[in-house]
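pasted the sequence and its predicted model underneath.
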Amino acid sequence: MFKETALSGQTTFFQKLRSMDYILLVCILILGVISSLAMYATDGGELLYHTKSHVLRFIIFFGMMFVLSFLNIRFWHATGYLFYIIVLGLLIWASLYGITASGSQRWVDLYFINLQPSELMKIAIIVCFAKFYHRAQINQINHFKNLLVPMMILILPILLVVSQPDLGTSILIALSGIIVLWLAGINLKYFIYSGLFLLISMPFVIAFLKPYQKLRILTFFNPDKDPLGAGYQIIQSKIAIGSGGLTGKGFLKGTQGYLEFLPEKHTDFIFTLFSEEHGFIGSLTLLFIYGVIIYRVIDIGKNARSFFGKLFCFGFASSIFVFITVNMSMVLGLLPIVGSPLPIMSYGGSSMLATMIGFSIVMSTKIYQKQLIA
């Protein structure tokens, strides 16, 4: 079924070790160190719960990513649908019996971690679509079956996540899936038709939003309307980022975060605290590291012989870019506030776990880049 190539079963462990992308590994490690220091800053310069938990999770998940990287790319291809079904099952379990916090029922208690399945779905949908389109002929991409089945695969988890409710994550899952559909070669007209349909249905969609979701949209257009209520978070975020200036106030010298003006600074708003301390230059450095990571993932996909590996790497790189863009645009007031963690930087075990699984598949693609998958 599979064609044997240079990197077959006889390839030694050390040959596989040499085949890894060490630039990508180093960038992930640097990002982990930066995120740990940022988390230390959110705890006011003390080794408190968030810092200890974040560092421990990074060490465990980075080690897991390193080990999983040696799994043959065939394994990820073979289990693509199973991965999706398992995560979908966890989403259903979360909707029925999950842990409720802050008005949302998003988490599943696995004893060693409170898992948020919607974060894993961001990766599962890319793996599933990469497998689905791996063997599809280019002239059959736009056939009805190759359009209907992926849409059903995509819409099901979106509906489950929206019901939790978690509109922001559902949008990110949708974007992850749409990106892969675009990369697979779906005709542009279908995206145009879908965009027009979404635009026309927007007034009806807004009518079904929760009150706090409507308030977020209104606050986005005019945060000063309620500066001590709905607009407080974004106003304080922009003040913190602006006060950082060119070089920042210095590590552990920020004021907005330490004086508790900035809520949720360890999760979705971690970039705000980092920018206040390290300024424009620090923010640019962080963006450069993310840029190198995205470039390396794309380069690995470009050199892969299997279409599955190519499609996953391109889809994963594009999704990372979208997640970073949405998070930073959100804290800068360029987009409404949604639940979009900054990859690896933000506190959250589920988000980091999903990201590391994505990197392990990318690294597997690199190690076994000469293999073809039938």
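Good, I have the coordinates. Numbers count the residues shown, from 1 in each chain.

contacts, neighbours, all on C-alpha from now
OK.

what helices and strands are in contact with the one helix or strand residue 297 maps to?
Using DSSP states H and E, residue 297 falls within helix 270-303. Identification of packing neighbours for helix 270-303 by 3 or more Cα pairs under 8 Å, 6 or more residues apart in numbering; DSSP states H and E yields helix 22-42, helix 232-243, helix 307-331, helix 349-367.

the longest one - contacts with which helices or strands?
By that I understand helix 307-331. helix 117-134, helix 167-184, helix 232-243, helix 270-303, helix 349-367.

hang on, the earlier thing: can you put the helices and strands packed on helix 270-303 in TSV and add distance to residue 140 and mean neighbour count?
Listed next are those as TSV, based on distance: least, Cα to Cα, whole Å; neighbours: other Cα atoms under 10 Å:
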stretch	distance to residue 140	mean neighbour count
helix 22-42	35	20
helix 232-243	46	20
helix 307-331	15	23
helix 349-367	26	25
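
so how far is the helix holding residue 297 from its chain's centroid?
Distance of helix 270-303 from its chain centroid, counting by Cα atoms, centre = their mean, to the nearest Å, is 14 Å.

list the buried residues of it.
Within helix 270-303, the residues scored as buried using 16 or more other Cα atoms under 10 Å are 270-280, 282-283, 286, 289-291, 293-294, 296-302.

and the comparison structure, right after this:
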Amino acid sequence: MIEKFKINRKLLKELDVSVVISTIVILLFGALNIYSATHMKSGIYFLKFQIIWLFLGLAVMYIIVCFDYFMLKGFANIIYWSGVFLLILNDTVCKHTVNGASSWIKIGPVTLQPSEFAKLGIIIMLAKLLDDMEGNINEPKNFFKLAFYAAIPMLLVVIQPDMGMTMVYFFVVLGIFFAAGLDKKVIIGGLSSLVVLIAIVWNSPLMQAYWKERLVSFLNPELDELGSGMQLIQSKIGIGSGGIIGKGFLKGTQIAGQFIPESHTDFIFSVVGEEWGFLGAIFLLSLYGLMIYKFIKIAAESKDLFGRIICIGIISSFLFSIFQNIGMTIGIMPITGITLPLMSYGGSSVITTFMSIGLILNIGMRRKKINF
């Protein structure tokens, strides 16, 4: 049994070590900022758990790279429908509301976010379907089948309601469809229909009051400086006051004063901006840039469509999450509950991110035939 969890040396030589190092460095940098944001109230509590998530994530990533990723194709249905089942469970009997969204399942002191795991299920399922279709996405029957499988978990997340994760799902699917060669007219038509749908939903009971407040506060936070606009205003003050080199570790006044809600999760970039300044932000973005570049390179060199689509789905998730999270802290994107990959506190986010990175590393290690 132990032999199954050993990686052949020839395969190990194909491992992209720079991705592993970047992953660990980003998470440790995130842990420092989490500690800075929480130590005055909670001591090392959040730091301790984030380090635990790091080791658990590394263990999960190691297990994932041990097995040929193509085996996942045979389990795609189980993975996908397990994710859907968790979302249904979350939407019905196991609701746990955080910041207006019932997108969590609480088990004792631990809370899990099923939508994070279901996201991987969508990516793997769409990759399997496209591989079975030999990439022929523009055949109407194939397209509607793909859209059907993409829509089920997305609708379940809308019901929660979790605007941030809905947006992530949408851009993951859009990225996969675009990379698979979907006709541009269909994409433009779909985006146009989305605009109409948003207008309809905005005036329907589905549009939660707090969603509207967040969108309005993003456009003009000064309208409610002590209410819905406070988080964004304080975040911009914190980031702006960091200047070039920042105020220094544990020296952020906005953070120490607890003026920025959720500074250890959704607004972790505010801590980076205030305490590490422009240079700290560039350091973080450079690490993300290196990872994304490596991900794209692995996708391009993948030996099959199944692996390539998995990479594209994960890349789409990373790119949108990074852009959306950082964008909302500086006022160029609406405020949502999207975490900053590997930086924000949270077990579900960290573990699924390590799983995603493990899958890409797996695909990269097996991009060419190894002669044993």
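Right, received. Where do you want to start? In this text the structure is predicted, and so the values were computed from the model without any measurement.

for the two chains, what TM-score is obtained?
Once superposed, chain against chain, the TM-score is 0.93 (TM-score structural alignment, normalised by the length of structure 2); 362 aligned residues with a Cα RMSD of 1.9 Å.

and residue 106 of structure 1, which of the helices and strands packed on helix 270-303 of structure 1 is closest to it?
helix 349-367 (11.0 Å; Cα to Cα).

what range in structure 2 matches the closest one?
Helix 349-367 of structure 1 corresponds to residues 347-365 in structure 2, going by TM-score structural alignment.

show the subsequent helix or strand relative to the lengthiest strand in structure 2.
The longest strand of structure 2 (DSSP state E) is strand 101-107. Remark: after strand 101-107 of structure 2, the chain's next helix or strand is strand 110-112, criterion DSSP H and E.

report the distance from that following strand to the chain centre.
On Cα atoms, centre = their mean, the centre of strand 110-112 of structure 2 falls 17 Å from that of its chain.

check the fit of it onto structure 1 and give the mean distance.
Compared with structure 1 after fitting, strand 110-112 of structure 2 has a mean deviation of 2.7 Å; criterion: mean Cα distance after the TM-score superposition for structure 1.

buried residues, that strand. List them.
Counting neighbours by 16+ other Cα under 10 Å, one finds that the buried residues in strand 110-112 of structure 2 are residue 112.

go on, stretch 107-123 of structure 1?
By neighbour count with 16+ other Cα under 10 Å, stretch 107-123 of structure 1 contains the buried residues 107, 108, 114, 115, 116, 117, 118, 119, 120, 121, 122, 123.

quick one: terminal-to-terminal distance for that stretch?
One end of stretch 107-123 of structure 1 sits 17 Å from the other (Cα to Cα, to the nearest Å).

what does that stretch contact?
With contacts defined as Cα atoms under 8 Å, 6 or more residues apart in numbering, stretch 107-123 of structure 1 is touched by 84, 87-88, 90-91, 93-94, 97-100, 106, 157, 161, 169-170, 172-173, 176, 316, 349-351, 353-355, 357-358.

after superposition, how close is the helix holding residue 297 of structure 1 to structure 2?
Once fitted to structure 2, helix 270-303 of structure 1 is off its aligned match by 0.7 Å on average (mean Cα distance after the TM-score superposition for structure 1).

and the aligned residue in structure 2 for residue 327 of structure 1, what does it touch?
Aligned by TM-score structural alignment, residue 327 of structure 1 pairs with residue 325 of structure 2. Residues in contact with residue 325 of structure 2, defined by Cα under 8 Å, 6+ apart, are 266, 267, 269, 336, 338, 339, 340.

now for those: which two are most distant?
Across the contacts of residue 325 of structure 2, no pair lies farther apart than 269 and 336, at 13.8 Å, counting by Cα to Cα.

circling back to that earlier point, read off where the helix holding residue 297 of structure 1 ends up in structure 2.
Under TM-score structural alignment, the match for helix 270-303 of structure 1 is residues 268-301.

next one: stretch 254-261 of structure 1
The alignment of stretch 254-261 of structure 1 onto structure 2 (TM-score structural alignment) spans residues 252-259.

please apply the same query to stretch 70-88 of structure 1.
With TM-score structural alignment applied, stretch 70-88 of structure 1 matches the range 66-84 in structure 2.

tell me the buried residues in that stretch?
By neighbour count with 16+ other Cα under 10 Å, stretch 66-84 of structure 2 contains the buried residues 66-67, 69, 72-73, 76-77, 79-84.

what do you get for stretch 131-151 of structure 1?
By neighbour count on 16+ other Cα under 10 Å, the buried set for stretch 131-151 of structure 1 is 131, 132, 133, 134, 141, 142, 146, 150.

same check, this time on stretch 166-184 of structure 2
Neighbour counts over stretch 166-184 of structure 2 (16+ other Cα under 10 Å) mark 166-177, 180, 182 as buried.

cool, and stretch 57-64 of structure 1?
For stretch 57-64 of structure 1, a neighbour-count test (16+ other Cα under 10 Å) marks 57, 58, 61, 62 as buried.
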